[in-house]
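Novice: Turn this into a model:
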Amino acid sequence: MSSEWPWQFVSVSPTEKQHRRELLNLRGYYAQGALVLAIILIRLYNNYFSAPSKPNGSRSRNKQRSWFDSPPFANWIETRKQYLVCFIWLGWLLGLSFWKSGNDYLHLTKALGHVALSQLPFQVLMSPALYLSAKGPASPSTVSVLASISQPALTPYHRLFGRVVLSPLLVGHAILYLNFFIQSSHPDFSSLFAKRIQDPDVQWGLGGLTFTILILAFVRPLRTAFWVQLWPTSSLKTRREVFYGVHLSLVTVLCIAAYFHVSQAQVFVLEALGASVVNALCCWKFR
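Specialist: Got it, this is the predicted structure:
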């Protein structure tokens, strides 16, 4: 790589490799622990410091809506505050990825993917598991109950968390690894990429990248979503059913790809599986 680039392809000893593995694991613990701490702090704030809301008419609520609580652009749904919170969390995870990475390009690359997947169980715990039921999006998720936040207020963060936090980290991880493969030589192939593309772990990784992009493209069933234009006369109920089925399928396949891509991801995928069971039970109990 260019000497001007701060991160280089460096060779490490077995001892250094083990130290890097321990640092990656530590990043995962810190990333998950920070989310647990955030939930506790939000719960304390809502219980002891948040002012009780007073019922007002819709016209009064619209007048009181601040610039911070409004969408940044017309026809957007999530507010500036919701974007800001998610970008701050993205900044925290990026800082955690750069922490003690030194000039080791591959260590940074692995850290991006590791901290991203560490957030997957919490992304599941924020989702409305009973999306297609009568009370669907309003059925409280596990994080909604623990943090004392209504599910309609939490769901925008669930959407943005996937788009603004998880996806950029996973895509960045994949791009940096592909760049490494393309720039590295191999004695029996034109490049390391030509050799590694034949290996199952890389194929699973590219599959995961593909499904990450598909999840981004297949947004929830709004009139403005591109896929809705394929069925312009379909009902909202039908669009919601199609969205939920496809979204859940894509996330499931992404988790499978991550599980077989690298062994370090398996614990996060298993945590996400357990989180889905807990979340479904929570939604059913508190619906």
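Novice: Every contact and neighbour count from this point should use C-alpha atoms.
Specialist: Noted.
Novice: give the contact list for W89.
Specialist: Residues in contact with W89, defined by C-alpha atoms under 8 Å, 6 or more residues apart in numbering, are V165.
Novice: To compare with the earlier structure, here is another sequence to fold:
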Amino acid sequence: MEYSWPYRFILTLSEEEILNRRELLDLRGSYAQWSIIAVIIVLRVYQGWAQSVSATEITSKQRRGPASWWDRPIAAGWLETRRQYALCGLWLLWLISLSVWKSGDDYMHLTKALSHVALSQIPLQVLMSPAAYISTSKPSASSIFSFVTSIPQATVTPYHRLFGRMVISPLLLGHATLYLLFFVQLSHPEFGSLLNKRVRDLDVQCGLFAISMVISLVLYLRPRGAAPKGGTQRRSVAGSMQEQRRSFYYGHISLVMLLCLAAYYHVVHAQKYMIQALGAFLVNGAFSWAIVRWGGHK
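Specialist: Below you'll find the model as predicted:
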């Protein structure tokens, strides 16, 4: 049995069809964000049920032995567990299904939908970030997401890393790839191909710059240090690691800000998500600063 690519270029749309496409794209973004709220509610309900279990039962479960297969890394030296990979993979599938939903055979509609649902998740990504990462006193102080869900920040942070690498990045890279393939396949009377024409336009230049920032974020790994043995060595390594962590943090934040700035000027429909991300960054930073300054942390 032969299979063919189910999507086609639809270059001419009526005003009604354009409006319908825009409404569907906005609806996808809303569904993607409301599904986050739904997951948080489910988490809180589950936590309420778990707290109803007696302390004796909880203790007996915790004493069964080493971590389960799901709670161990996929390979030696990896930081994230199989469970974390699986949950992020399921979320990626959910967002892809939202992108495909009601896209029909419209190639451009699918292409736009991938970026729309991806950008709608950036505020959540910011709210999960460990804003106190460079704090010497409380580097694992709670983020807003950690506080709302009562999940320790040490558990949230691996999801923050994987969410960027496994969920947001593939969707944005898929969006960029499909758009570039579209530009390459269409001819232009003056420039030969539409790609040669569009790379001269500011919106496409911003999009390409944003994708380069996405790739840089994926490749820009946080520092990891070996445990020191002696007292003097321990202080020396601790100071060195603090500087590495500080450099990584500022570099990471700079790349994220450049990504959001490029996305803001890439297309007008991304602007509301970038404004939300900025608000999330300010609120999350202020909250973590208050935790470091006055409160405890999880």
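Novice: quick check: stretch 84-103 of structure 2 aligns to which part of structure 1?
Specialist: Aligned by TM-score structural alignment, stretch 84-103 of structure 2 falls on residues 82-101 of structure 1.
Novice: where exactly do the helices run in the stretch 151-287 of structure 1?
Specialist: 151-160, 167-183, 192-196, 200-217, 236-261, 266-286 (DSSP state H, counting those that start in this stretch).
Novice: How many residues are close by R22 of structure 2?
Specialist: Other residues lying near R22 of structure 2 total 16 when counted by other C-alpha atoms under 10 Å.
Novice: and the direction of the helix or strand containing E16 of structure 1 versus that of helix 266-286, what angle?
Specialist: Applying DSSP states H and E as the criterion places E16 of structure 1 in helix 14-48. For helix 14-48 of structure 1 against helix 266-286, the angle by axes from the mean of the first three to the mean of the last three C-alpha atoms, to 10 degrees is 20 degrees.
Novice: can you pull the buried residues of helix 14-48 of structure 1?
Specialist: 20-21, 23-25, 27-28, 30-32, 39, 42-43 (16 or more other C-alpha atoms under 10 Å).
Novice: Please tell me how far that helix is from the chain's geometric centre.
Specialist: Its chain's C-alpha centre and that of helix 14-48 of structure 1 lie 15 Å apart, by C-alpha atoms, centre = their mean, to the nearest Å.
Novice: Mean per-residue distance, that helix versus structure 2.
Specialist: Comparing helix 14-48 of structure 1 with its match in structure 2 after superposition yields a mean distance of 0.8 Å (mean C-alpha distance after the TM-score superposition for structure 1).
Novice: now for that helix, which elements pack on it?
Specialist: helix 80-98, helix 105-118, helix 142-147 (3 or more C-alpha pairs under 8 Å, 6 or more residues apart in numbering; DSSP states H and E).
Novice: centroid residue for structure 2?
Specialist: In structure 2, the centroid-proximal residue (C-alpha atoms, centre = their mean) is G164; its distance is 3.4 Å.
Novice: Tell me which residue of structure 2 lines up with S144 of structure 1.
Specialist: So, by TM-score structural alignment, S144 of structure 1 is matched to S146.
Novice: circling back: Serialize the buried residues of helix 14-48 of structure 1 to CSV and add fields for distance to N62 of structure 1.
Specialist: Formatted as CSV, the buried residues of helix 14-48 of structure 1 follow (distance: C-alpha to C-alpha, whole Å):
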residue, distance to N62 of structure 1
R20, 52
R21, 51
L23, 48
L24, 46
N25, 46
R27, 42
G28, 41
Y30, 39
A31, 37
Q32, 36
I39, 28
I42, 25
R43, 26
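Novice: what's the closest of these to L117 of structure 1?
Specialist: Closest approach to L117 of structure 1 among those (C-alpha to C-alpha): G28, at 8.5 Å.
Novice: dump the residue contacts of the closest one.
Specialist: 114-115, 118.
Novice: which of these are also in contact in structure 2?
Specialist: Shared with structure 2 under both residues aligned by TM-score structural alignment, their matches' C-alpha atoms under 8 Å, the contacts from those are 114-115, 118.
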